[in-house]
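**Student:** Return atomic coordinates for the entry below.
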Amino acid sequence: MRVPSLGFFPSFQGGTVEQGQPLLVMQGIQKSFSGVPALREASLRVGQGEVHALIGQNGAGKSTLIKILTGAYRRDAGTVTFAGQEVNFASPQAAQLGGISTIYQEVNLVGFRSVTENIFLGRELRRGPFLDWGRMNAEARQVLERFNVRVDVTRPLMSYSVAVQQMVAVARAVSFRSRLVIMDEPTSSLDDREVETLFGVIRQLKAEGVSVVFVSHRLDELYAVCDRITVMRDGRTVDERAMVDIGKLELVARMLGKEVGELRREGETAFVRNSGPRGEALLEGHRLQTGGALRGADVEVRAGEIVGLAGLLGSGRTETARAVFGADPLTGGELHVSGRPARWRSPADAIRAGIGFCSEDRKVEGIIPDMSVRENLTLALLPALSRGGVVDPARQAEIVDRFIARLGIKTAGPDQKIRELSGGNQQKVLLARWLCLNPKLLILDEPTRGIDVGAKGEIQALLSELAREGLGVLMISSELEELSEGADRVVVMRDGRSVAELPRAELTQDAIMNAMAHGPGEVPAAGGPA
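**Tutor:** Just a heads-up that it's a prediction; the model follows:
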């Protein structure tokens, strides 16, 4: 695996660092928002040619620390030394010119522009007064092929999957040939093959002396690729050591501020499933088709049941959810909701029938970043809160306060902008948006993607509680452990079809993987002929 080495993206020259001295030192970093501390004496040290893990629960301060380093936020106190020089970048662009590239969890590119335009954004190649499209397209294809991505680079970025968009963002950042590359949850949208490709890139960067800050909530990834680790909690740095010197359970305990023994006891009761009889059939979909994406999906969800949807990227999981919610029109098959035939003209029809949907991409299809927690939480409820076009503020405040308390949303207050919240707390606001409508069925597409183990456990416990109260849940997840431990049944998809259904008694990670590996007709559905 070779890292893209493109001469038209010059390497950063910058200052010099003596042998054995760290490339980056952040000390005593403090930052508050509206008087609420986000960072308190935080620190981070990254060596030259080191892959350094930065972890902590959502809200621990990781993203804030990164944004201070890259100039997106101004620090209140502390010092930052990079490549032997004290720095205070005025903007992310200044940090990029200074030798720091950042890959964000939420793809931070321009969807309606082509792949080529996104890779060359702000550094376009010219031939005289004109843009040199031939050269840019050729070199965009070249850099992406190094990542095993072969796509039409002239098409809009948004026409491709989130995984492809993520790989384009990685290729763009790496091609700057910076001295430090920050990767914030870069694998959250990638399959196993793409993750291995990315790890090959990271190892090659390390071999060339480039440092990497790697943010991930997937502990196995940290041990696979990182040398050292910094743990943050409540805005403070609470630990820093070599990866080989800390085990997984101790690492989680440090993140949560608990003892290892206490964590073991909690792990034994993390998933409490409803073992009682299931209620009425809320959703029945048979042979669902939507153009070429779905070619025969079968799914059923009953009241009080959590049903998982498993499959590789492109298997049709998200397309099934969108079809059930009315976001994509059905071209074939039968859909029944609460025993009645359903043909949605739009998602509004599905919402009126008691269905809610949290999409995979929080940033693009979920939150409205510049609106408050209060406005985001009650967005779908506004018609019921309004009379004559005027919102009842007292009723709105009562609902917002109730769901902030019930879901444990960590916020400075209902009027705080949602973009200032951690990913896990943003996800809780989106869950609350639908729960305040009192739905019968909740569809969740990767509900715990990119959030820490603490917030993940809280959301999983909440889903179990809601199921016990009679809510039906259809959950898409790429994490097989989450499905095997948290679902009552799992429907496995491949190539737009349902290829297996695994009941609770047969639900293991190996069983899900085996079903995903076979095509339609090769794996019998549960109870079917062998």
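
**Student:** going forward, measure contacts between C-alpha atoms and count neighbours the same way
**Tutor:** Noted.

**Student:** tell me the secondary structure for Q460?
**Tutor:** Here Q460 is helix, with the state taken from DSSP: H, G, I helix; E, B strand; the rest coil.

**Student:** For G454, see how far away it is.
**Tutor:** 10 Å (C-alpha to C-alpha, to the nearest Å).

**Student:** Looking at the two, which one has more neighbours?
**Tutor:** Neighbour count, other C-alpha atoms under 10 Å: between Q460 and G454, Q460 has more, with 19 against 15.

**Student:** Tell me who's in contact with the more buried one.
**Tutor:** By C-alpha atoms under 8 Å, 6 or more residues apart in numbering, Q460 lies in contact with F271, G486.

**Student:** at 10 Å instead, please
**Tutor:** Q460 makes contact with A270, F271, V272, P447, T448, L466, E482, E485, G486, according to C-alpha atoms under 10 Å, 6 or more residues apart in numbering.

**Student:** of the residues you listed, buried ones?
**Tutor:** Neighbour-count burial (16 or more other C-alpha atoms under 10 Å) applied to the contacts of Q460 gives F271, P447, T448, L466, E482, E485, G486.

**Student:** Return the closest of the residues you listed with respect to L330.
**Tutor:** P447 (24.4 Å; C-alpha to C-alpha).

**Student:** Tell me, how many residues neighbour E522?
**Tutor:** Neighbour count of E522, defined by other C-alpha under 10 Å: 12.

**Student:** does it sit in a helix, a strand or a coil?
**Tutor:** Classification of E522 using three-state DSSP returns coil.

**Student:** which element is L483 on?
**Tutor:** L483 belongs to helix 480-486 when assigned by DSSP states H and E.

**Student:** Next, D152: secondary structure please.
**Tutor:** What three-state DSSP gives for D152 is coil.

**Student:** this one next, for a side-by-side:
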Amino acid sequence: MTALLEMREITKTFPGVKALDSVNLSVKSGEIHALVGENGAGKSTLMKVLSGVYPAGSYEGEIHYDGKLAEFTDIADSESRGVIIIHQELALVPTLSIAENLFLGNERARGGIINWRETNQRTEALLRKVGLTDPPSTMVDKLGVGKQQLVEIAKALSKEVRLLILDEPTAALSESDSQALLELMLELKAQGVTQIIISHKLNEVRRVADSVTVIRDGSTVSTMDARANPITEDAIVRDMVGRDMADRYPERTRRAGDMLMQVKNWNVFHPLHADRQVIHDVNLSVKAGEVVGIAGLMGSGRTELAMSVFGRSWGQKISGSVEMNGRPVDVSSVDRAIASGLAYVTEDRKSLGLVLDETIQTNITLANLPGVSKSGILNEKSETRVAEDYRKTLNIRTPSVFQQVVNLSGGNQQKVVLSKWLFAGPEVLILDEPTRGIDVGAKFEIYGIINELSAAGKGVVMISSEMPELLGMCDRIYVMNEGEFVGELTAEEASQERIMSLIVTE
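**Tutor:** Have a look, this model is predicted:
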């Protein structure tokens, strides 16, 4: 196969930072090419160079596309040549219909009047290609994330895509939606669509990718051909982090102490539908120094449970009790939950965990302003000192704590969220999908932080969709299904098969 895309010696510099250093990438026509690397390695920057977000002249090196030198000036320029990028944060307008989203900026119109019959007919044809049966008039905000991802791909097909770039396409999807998307990628490949996938899920990379290019610290490390020889996850990880990671989970001495937190007979109803009970008589306990997991499929009620316990942030008609160190505590508001010794790291760090336009320093101290204030007046020197301490302790990769959080990689953003809640001084830390969308190196660092918390006698509740993560980190695992705990397993009893059997048989 000939190369559809050649990126040669691409170098991109920002003030004080060389994001890309002579990167080379060759993508053959009709293949699925995976681009992997740690957060901050330069993957997204490279794709922004390719798609014209960073236009020709703002970087060094050359892009050759379809056998010709390409100097894209903006996204519209690259899209006109069939290069379409779908970002991790979907670019759909939720208050418009599927049809309106598909042809936004590319309307089927004559004389300034939209031909809705043609628009809907073409929308139906495109939706069939991606396996969607929803009417073109369906509002996008009525669709789940999995279907929205398919709408984005349909939108790309409407622009006669030749090179489709998918940035973390399955990061927010359920297992079934992820599998459906991967199948679609293979179907598009069979139709001749060349694809680049950026993903931290190495099992998915190995399933669909014909070639894998690894980037580390802004430079190309290796390119592997899966058609010549099977690629192992260990080989990818070794090139990503620059070392072998025989054990993905740091060792920890399991030593549970006295009972720290108990949630008893917890019931929660849906915030909009008062007659719909979502959480049913849940009982949960956490001992000092213990890491307790909650396993379950998407929609099982794990996040709803965590948010309702943390200051009743979700739900209504909540009943039950919470005890800390054997004494009842008031968790009826976020402030009271924090004062009781609880902290909650949300699964949605961008929308709910961080103020993206604010600095690292501001975000770290946000949950405990009294800790850097006196008589209600913020002490900026104290705030900077606290932020610097957490930057060093958690290895947040940034030149300054005054940098806006929006400019950080996903893994470093997650470390800022953790820093914020660690500074609040919790006794029990609830972690909801703490490693979603981050690379194996950053995951290992976060696992180390969790182990340090447990060693210090803190309690950790860990919600994760990745069963190997729960099995590798937890002392006990609760299994949740349809708003109930359907099983409780010790580390010795737990296995992926045992967890799934509890989910499907209870």
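
**Student:** Spatially nearest residue to the most centrally placed residue in structure 2, not counting backbone neighbours?
**Tutor:** Residue closest to the mean C-alpha point of structure 2, counted by C-alpha atoms, centre = their mean, is G437 at 3.1 Å. Leaving aside its chain neighbours, G437 of structure 2 sits nearest to A171 (5.7 Å; criterion: C-alpha to C-alpha, 6 or more residues apart in numbering).

**Student:** Mind telling me what that neighbour corresponds to in structure 1?
**Tutor:** Taking TM-score structural alignment, A171 of structure 2 has S188 as its aligned residue in structure 1.

**Student:** was I right about that match contacting S216?
**Tutor:** Yes: taking contacts as C-alpha atoms under 10 Å, S188 of structure 1 lies within contact range of S216: 8.3 Å.

**Student:** Overlap of the contact sets of these two?
**Tutor:** The contact sets of S188 of structure 1 and S216 overlap at Q105, G450, I451 (C-alpha under 10 Å, 6+ apart).

**Student:** What is the burial count for the counterpart of the first one in structure 2?
**Tutor:** Alignment note (TM-score structural alignment): Q105 of structure 1 maps to Q88 of structure 2. Neighbour count of Q88 of structure 2, defined by other C-alpha under 10 Å: 16.

**Student:** name the element Q88 of structure 2 belongs to?
**Tutor:** Taking DSSP H and E as the definition, Q88 of structure 2 sits outside all helices and strands.

**Student:** From D357 of structure 2, how far off is it?
**Tutor:** Computed as C-alpha to C-alpha, the Q88 of structure 2 to D357 of structure 2 distance reads 19 Å.

**Student:** which residue sits closest to the alignment partner in structure 2 of N438 of structure 1 in space, ignoring its chain neighbours?
**Tutor:** Aligning on TM-score structural alignment places N438 of structure 1 opposite G425 in structure 2. Take G425 of structure 2 and drop its neighbours on the chain: the residue closest to it by C-alpha to C-alpha, 6+ apart is G341, 7.2 Å away.

**Student:** for the one you found, what are its contacts?
**Tutor:** Shown in contact with G341 of structure 2 (C-alpha under 10 Å, 6+ apart): M261, M324, V329, V331, A424, G425, P426, E427, V428, L429.

**Student:** distance of V174 of structure 1 from I55 of structure 1?
**Tutor:** Distance, V174 of structure 1 to I55 of structure 1, using C-alpha to C-alpha: 22 Å.

**Student:** Could you single out the nearest of the contacts of Q460 of structure 1 to V210 of structure 1?
**Tutor:** Nearest to V210 of structure 1 among the contacts of Q460 of structure 1 is T448, at 30.8 Å by C-alpha to C-alpha.

**Student:** Which residue in structure 2 occupies the aligned position of that closest one?
**Tutor:** Residue pairing (TM-score structural alignment): T448 of structure 1 is matched to T435 of structure 2.

**Student:** quick one: contacts for its match?
**Tutor:** Counting by C-alpha under 10 Å, 6+ apart, T435 of structure 2 touches 347, 410-411, 414, 442-444, 446-447, 464-466, 469.

**Student:** what's the answer for V49 of structure 2, then?
**Tutor:** With contact set as C-alpha under 10 Å, 6+ apart, V49 of structure 2 has these partners: 7, 10-12, 55-56, 58-59, 63, 71-75.

**Student:** Off-centre distance for stretch 480-490 of structure 1?
**Tutor:** Relative to the centre of its chain, stretch 480-490 of structure 1 is centred 19 Å away, using C-alpha atoms, centre = their mean, to the nearest Å.

**Student:** residues near R193 of structure 1, how many?
**Tutor:** R193 of structure 1: 10 neighbours (other C-alpha under 10 Å).

**Student:** so which strand or helix has it?
**Tutor:** helix 192-207.

**Student:** before we move on, the earlier item: nearest to D167 of structure 2 among the contacts of G341 of structure 2?
**Tutor:** The shortest approach to D167 of structure 2 among the contacts of G341 of structure 2 belongs to L429, at 30.1 Å (C-alpha to C-alpha).

**Student:** okay, now that closest one: neighbour count?
**Tutor:** By other C-alpha under 10 Å, neighbour count at L429 of structure 2 equals 23.

**Student:** And V17 of structure 2, by the same measure?
**Tutor:** 10.

**Student:** Aligned counterpart of it in structure 1, please.
**Tutor:** Here V17 of structure 2 is matched to V36 in structure 1, going by TM-score structural alignment.

**Student:** any idea how far that match lies from L407 of structure 1?
**Tutor:** From V36 of structure 1 to L407 of structure 1 the distance is 20 Å (C-alpha to C-alpha).

**Student:** Okay, strands next: where are they in the stretch 401-530 of structure 1?
**Tutor:** With DSSP state E, counting those that start in this stretch as the criterion, the stretch 401-530 of structure 1 has strands at 441-445, 472-476, 489-494, 497-503.

**Student:** actually the stretch 251-400 of structure 2, not the one I typed
**Tutor:** Using DSSP E, counting those that start in this stretch, the strands of the stretch 251-400 of structure 2 run over residues 259-269, 277-287, 291-295, 316-324, 327-328, 342-345, 373-374, 377-378.

**Student:** tell me what the first one is packed against?
**Tutor:** Taking 3 or more C-alpha pairs under 10 Å, 6 or more residues apart in numbering; DSSP states H and E as contact, the helices and strands that strand 259-269 of structure 2 lies on are strand 277-287, helix 302-309, strand 316-324, strand 327-328, strand 459-463.
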